[in-house]
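Asker: For reference, the sequence and a predicted model appear below.
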Amino acid sequence: MKLHGSMEIKNDELYIGGVNCLDMVKEYKTPLYVFDEQLIRDNCREYRKYFKAEENGNRVAYAGKAFLPGYMCRLIKEEKMCLDVVSGGELYTAHKSGFPMENIFFHGNNKTREEVEMGVEYGVGKFVVDNFYELDLLEEICEREDKVQEIYFRITPGIEAHTHEYIKTGQIDSKFGFALVNGDLYNAIEKLKEYKRVKLVGLHAHIGSQIFELEPFLDEVDVMMKLVKEIKENYGIELTDVDLGGGVGVYYTEEDKPRAIKDFCEAIIDRAEKTCAELGMEVPHLVIEPGRSVIANAGSTLYTIGSIKDIKDVRVYVSVDGGMTDNIRPSLYHAGYECSIVNKMNGDTENRVTIAGKCCESGDILINNVAISEIESGDILITTSTGAYGYSMASNYNKIQKPAVIAVKNGEITPVCRRQTFEDVLALEL
């Protein structure tokens, strides 16, 4: 198992942020999400530094769908990041946490009337408009509220990224954005002539998630810059911003070969400068929206081993007290993870087992056929890189409570989310 951030081994036991994982479990029980706060902050600072946030006025917007309790809103505010939200719930969380609304980008392919009204009322910085329905709705609400709203148009640039089928978003066959090839973007720009309450200031595209190659991002830069020039020449609209979305791949297992934040940012900046020079235009302010690459490796999940079922000549099932309710990604995407026993970190990894969850589903398998040290019931197992889309996609399937969340740094524990009780699970039932 690869160690991330502040992870270290002392006396055969795993520590994160200077805290023994066994001590975390004694106080907060399992399953338990653990976040390495220093690693999160380091990632934010690297993005801002290498994307030239201060130097060029570019912006880095954390993609909140990856993980967004109030704690995270406050942290990224302290790190001078912007925020990408995709729902009224995420926007409300940011609002309640005191996050500056002018630094929010409001996404979503089907924002409801209530969500658009909320965004306008709160003073969201940019609406990323996805379709004609939203454009009409936004104009109507801004007219009523006597406001002018800055917007980006989200486009589908027709770029195929090498990633999972469910997380491709830049190709023509996508539920997101205005397509280029069928003329939707140009029809939307023409439609702006009818409106007085929306102001187009930028373009947005997002080509997918968990992408390791640089080439799709560089192709995206070329497409977007050419569009900026074309829109100015053909429609007289000077776009100041280009938002390139997120999607940077991260490490989950040895098969993954992620790019360093520095390499990714520098490649984007260099390509934008080169392409704009060739087109004879100023480089717009650039925006990127990392989520997974900020938070994934900073998060881990601790479980207690329960039953161990050895089916001779077939496999050994090792069951934990969590599963698809706290990490749906293996069942949804066949996503891979690494694991270890936190109280046996230096043990020989000669055993082959399958880590199973406790849900009443055959597909509730966290890790298939993994090499691990000798396991006993009561041992504490860790799966790493669960910071993105673990807690945010957690459910109460089988009436299982959502785990607690803590952050660790310099030997201190910060509670982030308390564990649900059975009363919490039933709280909405009448």
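Answerer: Looks like it came in fine. Predicted model only: the values in this text are computed from it and were never measured.
Asker: For the rest of this, base every contact and every neighbour count on C-alpha atoms.
Answerer: Will do.
Asker: helices or strands next to the longest helix seen in the chain in the packing?
Answerer: In the chain, with assignment by DSSP state H, the single longest helix is helix 215-235. In terms of contacts (3 or more C-alpha pairs under 8 Å, 6 or more residues apart in numbering; DSSP states H and E), helix 215-235 is packed against helix 261-279.
Asker: Next SSE downstream of the helix it packs on?
Answerer: Under the assignment DSSP states H and E, the closest C-terminal helix or strand after helix 261-279 is strand 285-288.
Asker: For that next one, list every residue counted as buried.
Answerer: For strand 285-288, a neighbour-count test (16 or more other C-alpha atoms under 10 Å) marks 285-288 as buried.
Asker: Taking those residues together, which two end up most distant?
Answerer: Within the buried residues of strand 285-288, His285 and Ile288 form the most distant pair, 10.4 Å apart (C-alpha to C-alpha).
Asker: that older thread, list the buried residues for the very next helix or strand once past the longest helix of the chain?
Answerer: Later in the chain than helix 215-235, the nearest helix or strand by DSSP H and E is strand 241-243. Within strand 241-243, the residues scored as buried using 16+ other C-alpha under 10 Å are 241-243.
Asker: before we move on, what about stretch 84-94?
Answerer: With burial defined by 16+ other C-alpha under 10 Å, the residues of stretch 84-94 counted as buried are 84-88, 90-94.
Asker: What about those residues, which are in strands?
Answerer: Counting by DSSP state E, the buried residues of stretch 84-94 place 84-85 in strands.
Asker: Distance to Asn369 added to the buried residues of stretch 84-94, as a markdown table?
Answerer: Shown next, in a markdown table, are those (distance: C-alpha to C-alpha, whole Å):
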| residue | distance to Asn369 |
| --- | --- |
| Asp84 | 37 |
| Val85 | 37 |
| Val86 | 36 |
| Ser87 | 38 |
| Gly88 | 40 |
| Glu90 | 37 |
| Leu91 | 40 |
| Tyr92 | 42 |
| Thr93 | 39 |
| Ala94 | 40 |
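Asker: this is the comparison structure:
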Amino acid sequence: MRIPPGVYRVSRPIVMRPYVSVEGDGMKSVIQKTTRAPGPSLRRSLPHRDAVDEYDVDCILAVDRPDTDLKFSHDVHIQGIRLRGLAHRTGQSVDRNAYGLYAPRLLRSQLDEVSVADVRAGFHFREIIVSQLDGCWATRAEIGFDLPDLETGGGTSLTMANCYASEVDRWGYYLRGLSYSTLVGCACDHANKEGSGGGYFLGVCHGVTITSCGCEATTAPVLRAKHSELVVSGLKTFGIRGTDARSAYVEVEASTVQFTGCRLPGLQDPGQTRNGRYEQGADVTYVNGEQPSGGAPALVDERSSVVCIGERAAESPDATVADATVRADKIGFEAPETTLTPDGVHVDGNAVLRERQPPIGEIVDACGGSASRRIEPVQSGADAATINDNFATLCRQLERIRALLGEDGHGLTEDRTSDS
């Protein structure tokens, strides 16, 4: 279906079916809703699941699933249209429609250059699989891209490329239950105006990559991850503002996140905002980039770890121990500690690994003979020599252990006893 250039005013939501393509002329093809009236009283149950999708909601464009034997709306293609809510006409945020695009369950679908303005949630999905959003834009909303339904939804194989959330009161991207998916070249500007959101939220997301995305002129946090595994590569921020002690530049809870080649310049007007909050078993690695700074020291709880590799290399080959200490202080972590566990070395705080690292401390027993150790400043060259001697001794012991275990590395003998 072709939508020529023009402004098309509607008082009720437009409901489209699966296997349909809608194409407009970009920003010139506008669908303007003039009321907050809901859609038709349609209830679509899910096969073999105790869930129902309701369509009597206040939206501008809805994608129906008329065949309840199918879980998804298949092969929907929407390109080059602009959806505007009632608030565009009144100028009052209280008049925002609930949703711009309301598409509960999509499969093998594509949205290209679709823009939404003046609604509460720009793009709303409950489940979206093997689909792509390219060049989509949500502005003047509470949430730009909304995938909130963890109980009956989520998504897999979703690609969001060059999408943009701007002028949002809460979150630019609010994604839950997403797996093996990617965000590429996406942006989020002027988000979190109410102080209850941020740039990117990912909850219970597994195998998700965020590549070459950005966030500007936004109130922290830039990223909040909860119960997720993420790889963040090439993230760049600018003009991130602080608020109070409850927020942080980056917030990670019970998640594994690797930041590679990211540049996160210092907070502006930080207030009491922390550089980071890493809690409930967060496992975070910063590799070859610039980690959050400019705010209060990051909080790393006793179950979490933050490791920095290639961070803030020494300014010159003649750097002193004092210089290294100053740089570590500037990074802004509280009470860095290391703990030896059966799984290896656990780092609470910040570990800086460089090609050439001046001696930073001696290992002292701080817990009455337990496995926990604390890093203390080196007081003399003799202390450094002692550390090096101890390290050499440890290496020799490891070689002996390796020899005892054998070439295969595990030292176990296969049990060839037959079950008969």
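Answerer: Great, that's in hand. Just so it is clear, the structure is predicted and the values come from calculations on it, not from any experiment.
Asker: TM-score for the pair, please.
Answerer: Once the chains are overlaid, their TM-score stands at 0.23 when taken by TM-score structural alignment, normalised by the length of the second structure; 152 aligned residues with a C-alpha RMSD of 6.4 Å.
Asker: re earlier: need the overlap of contacts for His285 and Ile288 of the first structure.
Answerer: Residues touching both His285 of the first structure and Ile288 (C-alpha atoms under 8 Å, 6 or more residues apart in numbering): Arg59.
Asker: Next, the angle from the longest helix of the first structure to helix 261-279.
Answerer: Using axes from the mean of the first three to the mean of the last three C-alpha atoms, to 10 degrees, the interaxial angle of helix 215-235 of the first structure with respect to helix 261-279 works out to 30 degrees.
Asker: Tell me the buried residues in helix 215-235 of the first structure?
Answerer: For helix 215-235 of the first structure, using 16+ other C-alpha under 10 Å, the buried residues are 216-218, 220-225, 228-229, 231.
Asker: Closest one of the residues you listed to Leu135 of the first structure?
Answerer: Ile231 (18.1 Å).
Asker: Relative to Glu273 of the first structure, how far out is the closest one?
Answerer: 19 Å (C-alpha to C-alpha, to the nearest Å).
Asker: and what of Glu233 of the first structure?
Answerer: Glu233 of the first structure is 20 Å from Glu273 of the first structure, by C-alpha to C-alpha.
Asker: Quick one: the strands in the stretch 101-250 of the first structure, in order.
Answerer: Along the stretch 101-250 of the first structure, counting by DSSP state E, counting those that start in this stretch, strands occupy 104-106, 126-129, 149-156, 178-179, 198-204, 241-243.
Asker: Out of those strands, which is the most enclosed?
Answerer: Most buried of these by mean neighbour count (mean count of other C-alpha atoms under 10 Å) is strand 126-129; its value is a mean of 26.
Asker: From the contact counts, what lies against it?
Answerer: Counting by 3+ C-alpha pairs under 8 Å, 6+ apart, strand 126-129 of the first structure packs on strand 104-106, strand 149-156.
Asker: Output those as TSV; include the columns distance to Ile76 of the first structure.
Answerer: What follows is those, written out as TSV (distance: least, C-alpha to C-alpha, whole Å):
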stretch	distance to Ile76 of the first structure
strand 104-106	12
strand 149-156	22
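Asker: Quick one, which of those strands gets closest to Lys262 of the first structure.
Answerer: Of these, nearest to Lys262 of the first structure by C-alpha to C-alpha is strand 104-106, at 23.5 Å.
Asker: Can you name every helix or strand that the closest one contacts?
Answerer: Strand 104-106 of the first structure makes packing contacts with strand 82-85, strand 126-129 when contacts are defined by 3+ C-alpha pairs under 8 Å, 6+ apart.
Asker: Take the strands of the stretch 101-250 of the first structure and write them to a markdown table, including distance to Phe35 of the first structure.
Answerer: Shown next, in a markdown table, are the strands of the stretch 101-250 of the first structure (distance: least, C-alpha to C-alpha, whole Å):
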| stretch | distance to Phe35 of the first structure |
| --- | --- |
| strand 104-106 | 24 |
| strand 126-129 | 30 |
| strand 149-156 | 32 |
| strand 178-179 | 37 |
| strand 198-204 | 30 |
| strand 241-243 | 28 |
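Asker: So which of these is nearest Asn369 of the first structure?
Answerer: strand 149-156 (38.5 Å).
Asker: helices or strands next to that closest one in the packing?
Answerer: strand 126-129, strand 178-179, strand 198-204.
Asker: Same list, those strands, but as a markdown table with distance to Val116 of the first structure please.
Answerer: Listed next are these as a markdown table, based on distance: least, C-alpha to C-alpha, whole Å:
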| stretch | distance to Val116 of the first structure |
| --- | --- |
| strand 126-129 | 9 |
| strand 178-179 | 19 |
| strand 198-204 | 13 |
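Asker: Compare those and give me the one nearest Asn368 of the first structure.
Answerer: When those are ranked by proximity to Asn368 of the first structure (C-alpha to C-alpha), strand 198-204 comes first, at 37.9 Å.
Asker: Lovely, talk soon.
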